[in-house]
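# Just need the structure, nothing else, for what follows:
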Amino acid sequence: MFYIANVSPRSTGKTTNSAWMGHALHERGRRVIGYDADDSRQFSRWQAAGAYPFVVQQAATAAFHMNVPQMVPAGFEDGVGVVDVGHLEDHQAVGASVLRLADLAIVNLPPSMNDVERMEELPLREFIENVAPLRLDSKAPVTWVLLCKAPNGVSEIKQVREYLEDEGYNVFTTVIPAVVKYMRTHEGSEILAKGSVFDELVTEMEERALLP
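All right, here's what the predicted structure looks like:
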């Protein structure tokens, strides 16, 4: 199983991104399991009400890295696990456990300097690097920033991207816009990822060899 951890310092639409990402991966023919590593249990509620084509398992535990591999069904060893992680400012133990297992960490970040400051106050880079000695390969997970909830025509997007890249972060070209299509995702929402920006995101992930 290849694990993608959707993380952020605070609430940034990670559940929406996890749901759409999971659907986009499934529609590409990949076996997907969602993991709800947030005490709010929003991701698993959405799956239960929305008839998702993949299951979402509740896994908001500081023992995520030990428990989850034992829960993978037969035949899903080559699948993708999409993990919705509770915001790291208040759920550090769970977040650290998820990152001990994650193959790819995606930092979900609105393109504002205020959100960048929150990321640095955590501090996020050190948080991710500190799990390296606890991982099997002793390396921090591959980490990319996904700019999301982005208003149209905001010049700050370019400013934030350039700042992050200057600081050494990998930043996806794909940007998730703040549009009704995504912002109104909720329990019972029907999701079709084909042709969406999340479909573009999966294409970018594949082109960058970030997926197995």
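# drop to CA atoms for contacts and neighbour counts, all remaining ones
Noted.
# Can you identify each of the helices in this protein by residue range?
Per DSSP state H, the chain carries helices over the ranges 14-27, 42-50, 64-71, 92-101, 113-121, 124-129, 156-166, 180-183, 197-207.
# Check which helices and strands the fourth one is in contact with.
It refers to helix 92-101. Here helix 92-101 touches strand 2-7, helix 64-71, strand 80-85, helix 124-129, going by 3 or more C-alpha pairs under 8 Å, 6 or more residues apart in numbering; DSSP states H and E.
# Mean neighbour count and distance to Leu136 added to the helices of the chain, as a markdown table?
Rendered in a markdown table, the data for the helices of the chain read as follows (neighbours: other C-alpha atoms under 10 Å; distance: least, C-alpha to C-alpha, whole Å):
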| stretch | mean neighbour count | distance to Leu136 |
| --- | --- | --- |
| helix 14-27 | 23 | 25 |
| helix 42-50 | 19 | 28 |
| helix 64-71 | 14 | 11 |
| helix 92-101 | 24 | 8 |
| helix 113-121 | 14 | 26 |
| helix 124-129 | 15 | 14 |
| helix 156-166 | 15 | 28 |
| helix 180-183 | 12 | 36 |
| helix 197-207 | 17 | 24 |
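# For the comparison step, fold the sequence that follows:
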Amino acid sequence: MRRDPAMLIANISPRSMGKTTDTGMMGHAFHEAEYPVQLWDADESEHLKQWSELADFPFPVETNASAKFAEEYTPLGEAGIDIVDVGHTENHPHIADSVLKVADLVIIHMEPSMADYQRVHQPRTSTPVKTMVGRSAFDRPSRTAPPMWVLLNRVRPNVRSEKEIRGLLIEADYNVFTVRIPVLDDIKQATGFPVENAGKGPFGELITEMQARGLIKSA
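Here you go, the predicted structure:
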């Protein structure tokens, strides 16, 4: 279990919505902003870990895709940022439930489409993400769930769907970041390659927004 005030951000989604790419890019943006960074691959595919080895990430990437994540997680240290790429919630709820016990901030990564909105908010055969985050309160010392925010990902320019899905999320009482991650080849094709200047694009803007909202502390 955690023993110090390190910050753990849990990146989650029901299925493949660009979460692994976002985790790697976020890690580099935090690193460029001079935060101590440690990433965690809690997805059985270990794509994040593989990417880190191929691209020689300048910070550690650990693996723990198990229901014992909360017990075995070792924080980076005071003022450090730990970010975990959590296995798909609809397929691996035991991993998500464990990570949520110790997360300080939950970010739901989703595309602005009705199909992805339904998988997040009202799935037919799995537990809604909001329910999973809410029930984590019972296993946390504070008895309160971590704050949860939605990051719209793979957003295409000048499409009506982003505004519509953002509106539905807000009506359903989700917090939604103003910053969104656009569809860009530099981001879409990043996995497997070295990352440079991540902090000069939308991921740097995301860090700035998180700081402004008091979700993270300045480095």
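# care to give me the TM-score?
Put the two chains on top of each other and the TM-score (TM-score structural alignment, normalised by the length of structure 1) is 0.95; 208 aligned residues with a C-alpha RMSD of 1.1 Å.
# Let's have the helices and strands packed on helix 92-101 of structure 1 in CSV, adding distance to Leu164 of structure 1.
Shown next, in CSV, are these (distance: least, C-alpha to C-alpha, whole Å):
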stretch, distance to Leu164 of structure 1
strand 2-7, 16
helix 64-71, 29
strand 80-85, 22
helix 124-129, 11
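# returning to that earlier point: may I see the helices of structure 1 organised as TSV, with distance to Thr174 of structure 1 added?
Listed next are the helices of structure 1 as TSV, based on distance: least, C-alpha to C-alpha, whole Å:
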stretch	distance to Thr174 of structure 1
helix 14-27	13
helix 42-50	23
helix 64-71	29
helix 92-101	23
helix 113-121	18
helix 124-129	21
helix 156-166	11
helix 180-183	15
helix 197-207	6
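# Relative to Lys149 of structure 1, which of those is closest?
Closest to Lys149 of structure 1 of these, according to C-alpha to C-alpha: helix 180-183, at 8.1 Å.
# now the closest one: which residue numbers in structure 2?
The alignment of helix 180-183 of structure 1 onto structure 2 (TM-score structural alignment) covers residues 185-188.
# now swap in stretch 159-167 of structure 1 and tell me
Stretch 159-167 of structure 1 maps onto residues 164-172 of structure 2, going by TM-score structural alignment.
# circling back to that earlier point, so which of the helices of structure 1 is nearest Met1 of structure 1?
Per C-alpha to C-alpha, nearest to Met1 of structure 1 of these: helix 64-71, 8.0 Å.
# Could you check how far the closest one is from the centre of its chain?
Centre-to-centre, helix 64-71 of structure 1 and its host chain are 18 Å apart (C-alpha atoms, centre = their mean, to the nearest Å).
# Give me the angle between that helix and strand 80-85.
Taking axes from the mean of the first three to the mean of the last three C-alpha atoms, to 10 degrees, one finds helix 64-71 of structure 1 and strand 80-85 inclined to each other by 140 degrees.
# List the contacts of the residue nearest to Val61 of structure 2 when sequence neighbours are not counted.
Closest residue to Val61 of structure 2 apart from its sequence neighbours, by C-alpha to C-alpha, 6 or more residues apart in numbering: Leu39 at 4.6 Å. Leu39 of structure 2 sits next to 23-24, 27, 59-62, 82-85 when contact means C-alpha atoms under 8 Å, 6 or more residues apart in numbering.
# let's see it at 6 Å
Contacts here follow C-alpha atoms under 6 Å, 6 or more residues apart in numbering; on that basis Leu39 of structure 2 touches 61, 82-84.
# top of these by neighbour count?
Val84 (30 neighbours; other C-alpha atoms under 10 Å).
# Return the distance of the residue nearest to that residue when sequence neighbours are not counted relative to Leu54 of structure 2.
Excluding the flanking residues, the one nearest Val84 of structure 2 by C-alpha to C-alpha, 6+ apart is Trp40, at 4.4 Å. Distance of Trp40 of structure 2 to Leu54 of structure 2, computed by C-alpha to C-alpha, to the nearest Å: 16 Å.
# again, but for Asp173 of structure 2
40 Å.
# corresponding residue for Leu8 of structure 2 in structure 1?
Counting by TM-score structural alignment, Leu8 of structure 2 lines up with Tyr3 in structure 1.
# Give me the number of neighbouring residues for that match.
For Tyr3 of structure 1, the neighbour count with other C-alpha under 10 Å is 22.
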